[in-house]
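A.B. asks: sharing a sequence plus its predicted fold:
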Amino acid sequence: MSRLAAAVLVRCAAMALPLLVAACSSGSKLPSAQGYVEGEFVRIAPEAAGRLVRLDVVKGAAIPAGAVLFALDDRDEQAALVEAEAQKSAAEAQLADLQTGKRAEEILVLDAQRAEAEATLDAAKKSYARNLTLTDKAVSSTAALDQAKADLDTATARVDAARHSRSVAELPARPDAIRAAEENVAALTAAVDVARIRLERRQRAAPAAGRIDDTYFRIGEMVPAGQPVVSLLPDSGRKIIFFVPEPNRASVHPGERVAIACDGCAAGLSAIVTSIASEAEFAPPVIYSTQSRAKLVFRVEARPEGAAASLEPGQPVDVTLAAE
């Protein structure tokens, strides 16, 4: 090997960076970068404060979507739901009463009153006919006939009134009264729904399958509203973070597949680039050496696919970019 070739190799080795290693030969077009796995944790908290009465998961446990994570004291919410349901039932009964008219017992009373009025009318008709005959024969006075006629008219009016009362009893209430009762039922139905939702929210379930990263409270402790009780790392909640130097920015595009490698990992891992920062930044000190921290780089995020989705947050990886 010539002295010039050896000097070139030494210079290439000295310029190798932990983040980006460009090939020294002009024919290599596959630059690589160092990155790491970042977790997108979901911190699950109650919407209202309460005492923790149940913690159904432990740190490190794998859980399916919908699994119950924890529960707060819900005695007040249960009582509120029972009260709301009772008020709704009373309003529904009132509406049904307005829509169906009077009860069967009340109808029987009206039927009896109509029968009594009809009997009185029948007697008044007979009395009037008898007095009319007697008046024609000059046996009864005209005053007696007039009284019999008045009694007949009164009895007729009472029968008409009884018949109308019986018909009205079968009619529902006025439309405006029924409408008001219907609106009351709708409002109380909504109140029941709100009470049920508040009760259901006293316990929280996993929004996705994943692993419990940590728990922050113990049973019996008071949990403030909005304070996380459980931290969940969803199965799909991982992304690869790496940085591309400004000269290589044009070679990376969203949707592009990059190769992933790490210590002890299986071969053939890959990820899909999802986003590239629109503005450059200085190289992070944890990624670059002291000599290269002044260089501008672009942050790139990639979504791991296949077996790469099981990489652990914080795990360092080597990212190989596609050929230019």
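C.D. replies: It's in. Numbering: from 1, shown residues only.
A.B. asks: only C-alpha atoms for contact and neighbour calcs from this point on.
C.D. replies: Will do.
A.B. asks: quick check: what element follows the longest strand anywhere in the chain along the chain?
C.D. replies: In the chain, assigned by DSSP state E, the strand with the most residues is strand 296-305. The first helix or strand that comes after strand 296-305 along the chain, using DSSP states H and E, is strand 316-320.
A.B. asks: which neighbouring elements make contact with that next one?
C.D. replies: Other elements packing on strand 316-320 under the criterion 3 or more CA pairs under 8 Å, 6 or more residues apart in numbering; DSSP states H and E are strand 32-39, strand 257-261.
A.B. asks: that strand to strand 257-261, inter-axis angle?
C.D. replies: Here strand 316-320 runs at an angle of 140 degrees relative to strand 257-261 (axes from the mean of the first three to the mean of the last three CA atoms, to 10 degrees).
A.B. asks: what's the closest non-adjacent residue to residue 57?
C.D. replies: Nearest non-adjacent residue to residue 57, counting by CA to CA, 6 or more residues apart in numbering: residue 69, 5.8 Å away.
A.B. asks: take this one as well and set it beside the first:
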Amino acid sequence: MRKSSAILPLVPLAIIVAWVGYSFWQAYQPKPQLLQGQIEAQQYNISSKVAGRIDQVLVKKGQQVEPGQLIFTITSPELEAKLEQAKAGQQAASAMAEQAENGARSQEVAAAKDQWQKAQAAAQLAEKTYQRVNNLYQDGVVAEQQRDEAYTQWQAARYTENAASQMYQLAQEGARDETKKAAQEQVRAAAGVVAEVEAFTSDTEVTSWHAGEVSQLLLQSGELAPTGFPVVSIIDMQDAWLVLHVREDQLSQFQKGHQFMARLPALDNQSFKFEVSHVSVMGDFATWRATDSRTGFDLRTFEIEARPLQQIEQLRVGMSAIIELE
């Protein structure tokens, strides 16, 4: 009885000593090394190929969009004017090609024939006049000069007749094959211009190429949109990944294809499995660390991208991820 009474006061002291010893043991145990990463996702910028004024923006931030959904529209009076010019040029080229294909009109052919017959009659008259003057010259009635003048007028009338005959034949035959082909090619070129302007016109109604969530509205209705300037940005959380930066002495744990667990504080500290999909060295700026006395060389930093192996609900861009190194 006396022995038990002597031991009882020592029990609290023993508990205190054990607790202190356990605390010291815990304090000197190596703590796990933690890395912090961040969630990223694929982002798409939706812009227009044509410059103009924003007419309507048909989506809002946070809205889910699907491929082919109308995002915004643009008004461009200059483009409409160019389309009218292109159509007018196409019609003019078609008319020229039709004219080349059909040849001269019947009235033009008849007029050319009349001109030829007129020249033919004049040539015949000039020939008869020359014959009469030549006979008078043979009889010594007229001078040689008059005979030469009559001969010259006859030859000139013959050339005029020949030219009128050629014009008449040309009117009958119509345009040459080369001229017809050139006219047809001009029609094709004009049609190409119209198609080009119409393609630009169709781009005044801009649709989304991808599914995702609207993250930014960079321009509003009434504002001017330059060519290629992003108007709406969307992110695709179905295509998300984890990005973290590691020193090269830790790189062996993050080889491509390696899987690891990451804890997401924003999602009640739930842990999810990721797989390394890409490893790349970062630029020289701010990625070198002072020489480690244990290794004897400077350490570079590598960027790791890892994809989740399952769909993570409520995942958002910018969420932190904690990785505990082995």
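C.D. replies: Received, thanks. Everything numeric in this text was worked out from a predicted model, so none of it was measured.
A.B. asks: TM-score for these two?
C.D. replies: The TM-score (TM-score structural alignment, normalised by the length of the first structure) is 0.61; 258 aligned residues with a CA RMSD of 4.5 Å.
A.B. asks: now for the aligned partner of the residue nearest to residue 57 of the first structure in the second structure: which residues touch it?
C.D. replies: Counting by TM-score structural alignment, residue 69 of the first structure corresponds to residue 71 in the second structure. If a contact means CA atoms under 8 Å, 6 or more residues apart in numbering, then residue 71 of the second structure has 57-59, 205-208, 232 as its contacts.
A.B. asks: out of those, which is nearest to residue 30 of the second structure?
C.D. replies: residue 232 (49.4 Å; CA to CA).
A.B. asks: can you give me the neighbour number for residue 120 of the second structure?
C.D. replies: 20 (other CA atoms under 10 Å).
A.B. asks: which SS class is it?
C.D. replies: For residue 120 of the second structure, the assignment made with DSSP: H, G, I helix; E, B strand; the rest coil gives helix.
A.B. asks: nearest spatial neighbour of it, skipping sequence neighbours?
C.D. replies: Residue 120 of the second structure sits nearest to residue 161 (CA to CA, 6+ apart), 5.1 Å away.
A.B. asks: on the three-state scheme, that neighbour is what?
C.D. replies: Per three-state DSSP, the local secondary structure of residue 161 of the second structure is helix.
A.B. asks: could you list the buried residues of the longest strand seen in the second structure?
C.D. replies: Taking DSSP E as the criterion, the second structure has its longest strand at strand 230-247. Going by neighbour count (16 or more other CA atoms under 10 Å), the buried part of strand 230-247 of the second structure is 230-237, 240-247.
A.B. asks: what's the farthest-apart pair in those residues?
C.D. replies: Across those (CA to CA), the longest gap, 38.5 Å, separates 231 and 247.
A.B. asks: from residue 213 of the second structure, how far off is the residue nearest the centre of the second structure?
C.D. replies: Centrality entry for the second structure: nearest residue to the mean C-alpha point is residue 49, 7.0 Å, by CA atoms, centre = their mean. In this structure, residue 49 of the second structure lies at 22 Å from residue 213 of the second structure, with CA to CA, to the nearest Å as the measure.
A.B. asks: how about residue 274 of the second structure?
C.D. replies: As judged by CA to CA, residue 274 of the second structure and residue 213 of the second structure stand 23 Å apart.
A.B. asks: and what of residue 237 of the second structure?
C.D. replies: In this view, residue 237 of the second structure and residue 213 of the second structure are 8 Å apart by CA to CA.
A.B. asks: next: residue 152 of the second structure.
C.D. replies: 93 Å.
A.B. asks: who has more neighbours out of these two?
C.D. replies: Neighbour count, other CA under 10 Å: between residue 152 of the second structure and residue 213, residue 213 has more, with 21 against 14.
A.B. asks: quick one: map that one onto the first structure.
C.D. replies: With TM-score structural alignment as the criterion, residue 213 of the second structure pairs with residue 211.
A.B. asks: ok, now which ones touch that match?
C.D. replies: Applying CA under 8 Å, 6+ apart, the residues near residue 211 of the first structure are 60-63, 232-235.
A.B. asks: please repeat the previous calculation with a cut-off of 7 Å.
C.D. replies: 60-63, 232-234 (CA atoms under 7 Å, 6 or more residues apart in numbering).
A.B. asks: report the aligned residue range of the first structure for stretch 128-139 of the second structure.
C.D. replies: Counting by TM-score structural alignment, stretch 128-139 of the second structure falls onto no part of the first structure.
A.B. asks: list the buried residues of stretch 256-274 of the second structure.
C.D. replies: Neighbour counts over stretch 256-274 of the second structure (16+ other CA under 10 Å) mark 256, 259-264, 271-272, 274 as buried.
A.B. asks: okay, residue 56 of the second structure and residue 71 of the second structure: tell me how far apart.
C.D. replies: Residue 56 of the second structure is 9 Å from residue 71 of the second structure, where distance means CA to CA.
A.B. asks: let me redo that: residue 3 of the second structure
C.D. replies: Look at residue 3 of the second structure and residue 71 of the second structure: by CA to CA, they are 89 Å apart.
A.B. asks: can you count the residues close to residue 202 of the first structure?
C.D. replies: Neighbour tally, residue 202 of the first structure, other CA under 10 Å: 21.
A.B. asks: residue 187 of the second structure touches residue 93, doesn't it?
C.D. replies: Yes: the pair residue 187 of the second structure and residue 93 qualifies as a contact (CA atoms under 7 Å) at a distance of 5.1 Å.
A.B. asks: is the residue nearest to the centre of the second structure in a helix, a strand, or coil?
C.D. replies: coil.
A.B. asks: cool, and residue 80 of the first structure?
C.D. replies: Following three-state DSSP, we place residue 80 of the first structure in the helix state.
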